[in-house]
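Trainee: A predicted structure for the sequence below; I have some questions about it.
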Amino acid sequence: MSSKAMSAEDVKGKLLQGAFQHKGSAVSQLSDPIADTPMVVTLDQLRPYDHNPRLNRNPIYDQLKESIRSRGLDAPPAITRRPGETNYLIRNGGNTRLAILNELWAETRDEQYWKIHCLYRPWAARGEIIALTGHLAENDMHGALTFVERALGIDRAREFYEQEGGKPLSQRDLSRRLAEDGYPVSQPHISKMQDTVQFLLPAIPKLLYAGLGKPQIERLTALRRSAEKTWRQHAGEAAAHIDFDGLFQDVLASFDDAPDFTVERFQDELIHQMQQPLGKDYNWLKLDMLEARGAAPEPVAGTPVTDKPRRSAAQPTSTKDPTTTPEPLIPPLDSGPDDSPHPLSQPAEVASEQRPEQDSRALIDAHVISPIVGLTPRIQAMKQQLAKASGEPLPDFAESCLQAIPVQVGGLHPVSDLWYIERQIDTPDELRLQICGLVHDIAQTAQLQVEVYPATTGTGYALGDPDDVKGRSVLVGLLHALGGQPGAEIPVGAIAALLIGAAPQGTQVLPARLDDETLVKLFRVIRLARRLADLEAES
């Protein structure tokens, strides 16, 4: 069956009909490309990356602007777009170029600055982390970030990683993840950055954003750690209500507007503010902080180093004249020998002349049970010179080894001489603090599940109830007795077994043995407790 041919009128009617109507909803935005795609975008479609680590003006901003004005944009930035957002954003570096293009467009209205040929790269599954690490790397290559900008960027990266993994991230894991994403940073460097963000930035934002250098920041963070350790070591009930972090930041904040900030001046003021609540001498606090840091601070190139003189706690800080040159804390280490010989040094010098150097070194090493961390020859020389200046010569471990039998035990409360008691701790309150610290070390070293509490009476400490059978050992009973607490009687044989590591002949007491470090600290506790009893009897 053949179809009927259309007449001329039918064809004319079809042609005169209206256009086809699209009955679906209008598309407001085309989908983004799924592969890297060149495209032309205008300035109103672009915005800078909202987590850009650079907060200050790029130091080469003016040079870049003149280059773009004369040559055009040689290296257009890569762009991307978060799913569902309208504007494109800079993907991995180029926020400075975008700001310059906006300035040049406002100045010239030249179309070459308005329309930009860019490479669009799709938003990745881990887009936030990829974008942030890309900006960190790009900014480091084209105009260095300040230390605090890099620290804040890495802190933001840590937040993204924790959101991605759903759990907190250690510094070591953060270092590994950053390296995997193309921005390697060592764990110690991350530690300094986190200390900067947590402890320094709230106090000195102006100094940090103005570009305070890495050497000074590292010295500030090291100073904070050593000062905190010294504070915890000496803080008693009188200073228990003072928050050290708050004290540190309050003192540091007073230097935020200082035009000639130096770490030495801040250290001087910090020690001064620590003096009164701790009840300690300025010089001894400074030495304690140097020992806690492990070495004397090295001067930063271009920074004048000024050791502050001893100052009383009552002296107001407003009277300080920053232009004056203070007296040095101690005589220089290369000064000539004193005419009067050290009372403990002469026999050692004679003995060292008669003993080969290797034998002397072997004898010293044989009496080091565990080394005291931070007691460098320089620190020891400083302590000796300070003691000479105050009329109290200290026994020197290396020299005394050649004529006596000293020991050396490290830890939080180290021991370098069992018998000698320094003048600075020869008071009932200080002796109690020392004894309590040593007992705490003993409990930790022997892994006793018992709490040690400071006390202002008696021997200076009290023990809580032990948590397990091991906590009810002979050692705990002995510590109870030394602390003056009532407890079960301890068999003499058990004490002997504890001290010598073998049961006395003819007894059935099971042998127990203290390690050398714990034994030395136990002897030191007994020595200090005897001196405390003498002072209490004299008063």
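Mentor: Great, that's in hand.

Trainee: drop to CA atoms for contacts and neighbour counts, all remaining ones
Mentor: Will do.

Trainee: for the helix or strand harbouring P215, packing partners?
Mentor: According to DSSP states H and E, P215 maps onto helix 214-234. With contacts taken as 3 or more Cα pairs under 8 Å, 6 or more residues apart in numbering; DSSP states H and E, helix 214-234 sits against helix 187-195, helix 244-253, helix 263-278, helix 282-293.

Trainee: include distance to R121 and mean neighbour count when you put the ones you listed into TSV, please.
Mentor: Converted to TSV, the helices and strands packed on helix 214-234 look like this (distance: least, Cα to Cα, whole Å; neighbours: other Cα atoms under 10 Å):
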stretch	distance to R121	mean neighbour count
helix 187-195	30	18
helix 244-253	44	17
helix 263-278	46	20
helix 282-293	49	20
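
Trainee: would TSV of those helices with distance to I526 be doable?
Mentor: Shown next, in TSV, are the helices and strands packed on helix 214-234 (distance: least, Cα to Cα, whole Å):
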stretch	distance to I526
helix 187-195	40
helix 244-253	32
helix 263-278	25
helix 282-293	24
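
Trainee: please name whichever of the ones you listed is nearest to Q45.
Mentor: Q45 lies closest, by Cα to Cα, to one member of these: helix 187-195, at 35.2 Å.

Trainee: residues making contact with the closest one?
Mentor: 147-148, 151-152, 154-155, 171-172, 174-175, 218, 221 (Cα atoms under 8 Å, 6 or more residues apart in numbering).

Trainee: what's the spacing between the following helix or strand past that helix and its chain's center?
Mentor: Moving toward the C-terminus from helix 187-195, the next helix or strand (DSSP H and E) is helix 205-209. Distance of helix 205-209 from the chain centroid (Cα atoms, centre = their mean, to the nearest Å) equals 18 Å.

Trainee: now helix 205-209: buried residues?
Mentor: Neighbour-count burial for helix 205-209, counted by 16 or more other Cα atoms under 10 Å, picks out 205-208.

Trainee: same for it, what does it pack against?
Mentor: Against helix 205-209 (3+ Cα pairs under 8 Å, 6+ apart) you get helix 147-165.

Trainee: please compute how far the helix it packs on lies from its chain's middle.
Mentor: Distance, centroid of helix 147-165 to centroid of chain: 17 Å (Cα atoms, centre = their mean).

Trainee: presented hereafter is structure B, for comparison with structure A:
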Amino acid sequence: MTAMAKQRTTDLTDALLKRGRQAEATLTVATPDAPGSEMPMVLTLDQLRPNPDNPRTSRNPRFDDIKASIRARGLDTVPKVTIDPDNPGSYIFSDGGNTRYQALSELWAETHSEHFYRVHCLFKPWPGRIKCVIGHLAENELRGELSFIEKAIGIRNARQIIEDESGKAVSLRELATALTEQGYPVSYSSLSRMDSCVRHLYPHLPALLESGLGRPQINALLVLRSDAEKLWNHYAAEAKPEVTFENVMTKVCPHFNSPESWSLEMFRDEFIGELVSALPHPSLNYDRWLIELDPSEQNRRQLFGEPEPVAPQLQQQNQQPEPEAASRVPAQVRKPTPPPTTPGVASGNTSEPNSTVATGNTSEPGSAVATGNTSGAVSDVASGNTQSAPPDFWSIPTLQDDADHLRNIAFRLAFELADSDSDGEAVIPDNGANSGGYRIDEELSASPISCLLSSLAGGACDEDLPDLMRELLIGSSDAEPRFDNALTQTFMKLIRTLRRLRELQRQS
């Protein structure tokens, strides 16, 4: 082999052993002059910035898992970036990536490994703010990582950007069309709920919503607020309240602005109490508000329409003065006057007078089913021949005579009784099919009243119940009863409610 041939073979061998050329864009970090088309880049963490329009404001619940995965395997997907219009020397994520950037930053601070400092990215020319916002929304929607309020605020920001760019207001229907055209379809009804949540709930309950309150609970709260506002507006012109509806919301909501304190039933109870105080009107009391704000009643009205108004003659009867005691016994149940005999002997009847006022029905007196009273407003106790009719705790309105309503009423009454001894937090709602509407948390319970309530609902009680009942309801010759008259009436109403609830459960 000649010397020249040997030299050519050596040159060819050296050429084959040389390292191949790499793409120019991946040899160095990107320059401030951004390219005009999509291309791969290697960017450092110093050049990257989180997107300020990213709808996520809370820590990703999967952050620790994502960080552990990046530590072990690196990035599974290449993040998409674009030029930062406010800082041409920096790049922001255009379609998600803020969580991965945070994980890489922490790993770089912990290890100082170039593996986490230099990031392979796919550059996209600046698409505009609206495209970036929708890109982040779509990315998080795909992963299911956004809370309801984060998504609602993100869409509100998208609406604001569209309005700024177009120079005119954008309706929700126009927004739905614009988002669909951008590749992010959202129904008008969903946009309406999100808008109502941001405008009406977020100012009053920010911490609760940011904690991740779910769509079903938010929808129920929105319906409750909407129904209450409609009834408020209907009577406000006549009642002329001194405060606004929003003032009532502002007063009630701070007590429930955390996941630990949130309960829709408790919120409804306190909300109605404030509404009754703020909007005094003869047609509005607690029970009326409770019925109007009950989802079951709203569904019934959608199916069967509004309830029939009370007949004029019944309204006149309600407005007439209270008759004498002897005339309060209904004519259909009065007995003929017997001949003069010794009471209870000639007839062989040893029962108390007036104890056998009959309705021809063996069901419990006062129940809406037993009396056949569709108005649910007549009390059997009040129809007895007494000089002074006791409070009407026996009757149950027809619209509330079902297990769901009775469980809710029982919980409210039990909470009121326990709260009188500063033990209300021990009463927990229980909507089980065979429950009494509530249960007592033994770890939170510190009152004998809660022990009695637990016994009524079918739970355990370590107290001596006869002595406890005497202490609460009757007292002694030297000690007042712990329950005043109002609490005693509440206790009796709870017993009546639980009796009717158990009756319905036995029939089911």
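Mentor: Arrived safely. Keep in mind that what you see is a predicted model, and the values were worked out from it rather than measured.

Trainee: returning to that earlier point: ChimeraX command to pick out the buried ones of the contacts of helix 187-195 of the first structure?
Mentor: The ChimeraX selection below is limited to those of those classed as buried (16+ other Cα under 10 Å):
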select :147,148,151,152,154,155,171,174,175,218,221
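
Trainee: does I409 of the second structure touch L498 like I think?
Mentor: No. Using Cα atoms under 8 Å, I409 of the second structure makes no contact with L498, being 9.3 Å away.

Trainee: after superposition, how close is the helix holding P215 of the first structure to the second structure?
Mentor: Once fitted to the second structure, helix 214-234 of the first structure is off its aligned match by 0.7 Å on average (mean Cα distance after the TM-score superposition for the first structure).

Trainee: can you give me the angle that helix makes with helix 244-253?
Mentor: 140 degrees (axes from the mean of the first three to the mean of the last three Cα atoms, to 10 degrees).

Trainee: and helix 214-234 of the first structure, what's buried?
Mentor: So, applying 16+ other Cα under 10 Å, buried residues of helix 214-234 of the first structure: 216-231, 233-234.

Trainee: which ones are touching the residue lying closest to P206 of the second structure once chain neighbours are set aside?
Mentor: Closest residue to P206 of the second structure apart from its sequence neighbours, by Cα to Cα, 6 or more residues apart in numbering: N257 at 7.0 Å. For N257 of the second structure, the contacting residues are 204-208, by Cα under 8 Å, 6+ apart.

Trainee: give me the stretch of the second structure that the helix or strand where I435 of the first structure lies matches.
Mentor: Using DSSP H and E, I435 of the first structure sits within helix 428-445. Under TM-score structural alignment, there is no match for helix 428-445 of the first structure anywhere in the second structure.

Trainee: packing partners of that helix?
Mentor: Helix 428-445 of the first structure packs on strand 452-454, strand 461-463, helix 516-538, going by 3+ Cα pairs under 8 Å, 6+ apart.

Trainee: just say which of these is most tucked in.
Mentor: strand 461-463 (a mean of 22; mean count of other Cα atoms under 10 Å).

Trainee: check the offset of that strand from the chain's centre.
Mentor: Once both centres are worked out by Cα atoms, centre = their mean, strand 461-463 of the first structure turns out to sit 32 Å from its chain's centre.

Trainee: do the same with stretch 25-35 of the second structure
Mentor: Using Cα atoms, centre = their mean, the offset of stretch 25-35 of the second structure from its chain centre is 50 Å.

Trainee: ok, and what's touching that stretch?
Mentor: 39-44, 83, 88-90, 125.

Trainee: how about 10 Å then?
Mentor: 21, 39-44, 47, 82-83, 87-91, 118-121, 123-126 (Cα atoms under 10 Å, 6 or more residues apart in numbering).

Trainee: show me how to select, in PyMOL, the buried members of the residues you listed.
Mentor: Applying 16+ other Cα under 10 Å to the contacts of stretch 25-35 of the second structure, the buried members can be selected in PyMOL as follows:
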select buried, resi 40+41+42+43+44+82+83+90+91+118+119+120+121+123+124+126
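
Trainee: point out the ones among the contacts of stretch 25-35 of the second structure that are inside strands.
Mentor: Using DSSP state E, the members of these that fall in strands are 39-44, 82-83, 91, 118-121, 123.

Trainee: reformat those as a markdown table; add distance to V252 of the second structure.
Mentor: A markdown table is the format used below for those (distance: Cα to Cα, whole Å):
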| residue | distance to V252 of the second structure |
| --- | --- |
| M39 | 55 |
| P40 | 54 |
| M41 | 53 |
| V42 | 53 |
| L43 | 50 |
| T44 | 50 |
| T82 | 45 |
| I83 | 46 |
| Y91 | 45 |
| R118 | 51 |
| V119 | 49 |
| H120 | 51 |
| C121 | 49 |
| F123 | 50 |
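
Trainee: which SSE is P259 of the second structure in?
Mentor: Counting by DSSP H and E, P259 of the second structure is found in no helix or strand.

Trainee: what do you get for the one 3 residues further on?
Mentor: Following DSSP H and E, there is no helix or strand that holds W262 of the second structure.

Trainee: OK, contacts around the alignment partner in the first structure of it?
Mentor: Residue pairing (TM-score structural alignment): W262 of the second structure is matched to F261 of the first structure. When contacts are counted by Cα under 10 Å, 6+ apart, F261 of the first structure touches 207, 212, 216, 255, 303.
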